[in-house]
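In: Take a look and give me a structure for this.
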Amino acid sequence: ISNWRIGPITEGMITTLEISMASLVFAVIIGLFIGLGRISRNLAIRQLCITYIEIIRGTPLLVQIFIFY
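Out: Prediction:
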């Protein structure tokens, strides 16, 4: 415990916040486009967005992580 330093913890916290902010930005952008596509007048775009939403909602998060990873 005497060799404990705040540097690595602070660095890890900053990295975590950076990744969280980047994820938030991407999620808002993707959500905006999917949401706008969901209310689109174009039937193909609307159906594609509805299908995407139903697949994402219908599968457990752990399964999605395995698929996307």
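
In: drop to CA atoms for contacts and neighbour counts, all remaining ones
Out: OK.

In: ok, longest helix in the chain?
Out: If you go by DSSP state H, the chain has its longest helix at helix 7-38.

In: Which strands or helices does it pack on?
Out: Using 3 or more Cα pairs under 8 Å, 6 or more residues apart in numbering; DSSP states H and E as the contact test, the elements touching helix 7-38 are helix 43-58.

In: Next, the structure of the following sequence, for comparison with the previous one:
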Amino acid sequence: MEEVERIDKRISDTSRKQDEKIKKLIVKDSELARGIRGVKADLEDAFTGDVMLEIFGALIFFQGVLMSAMV
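Out: Below you'll find the model as predicted:
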């Protein structure tokens, strides 16, 4: 009977350790996903800013071309 209890305890300890490892992996996965979303948002903001700057520069260039054509 003691052998059965010892095996049962070992199984429950192993199961508990596996559950803890799984929980840690889930937490790490969610932290990683949160970090990736943050980097993606930063890159999108930077890209949007660069595109707007390029468009603004092109508008100023074409305005200069039109002004010189009118003179």
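
In: rewinding a little: just tell me the aligned range of the longest helix of the first structure in the second structure.
Out: Matched against the second structure by TM-score structural alignment, helix 7-38 of the first structure falls on residues 23-54.

In: helix, strand or coil for R5 of the first structure?
Out: Following DSSP: H, G, I helix; E, B strand; the rest coil, we place R5 of the first structure in the coil state.

In: Count residues in the vicinity of it, would you?
Out: If you count neighbours by other Cα atoms under 10 Å, R5 of the first structure ends up with 9.

In: distance of it from S20 of the first structure?
Out: Between R5 of the first structure and S20 of the first structure the computed distance is 24 Å (Cα to Cα, to the nearest Å).

In: Next: I34 of the first structure.
Out: With distances taken as Cα to Cα, I34 of the first structure is found 21 Å from S20 of the first structure.

In: These two: who's more crowded?
Out: Set I34 of the first structure next to S20 and count neighbours by other Cα under 10 Å: I34 wins out with 19 against 12.

In: which ones are touching the more buried one?
Out: By Cα atoms under 8 Å, 6 or more residues apart in numbering, the contact list for I34 of the first structure reads C49.

In: once aligned to the second structure, how far is the longest helix of the first structure on average?
Out: With mean Cα distance after the TM-score superposition for the first structure, helix 7-38 of the first structure departs from the second structure by a mean of 0.6 Å once superposed.
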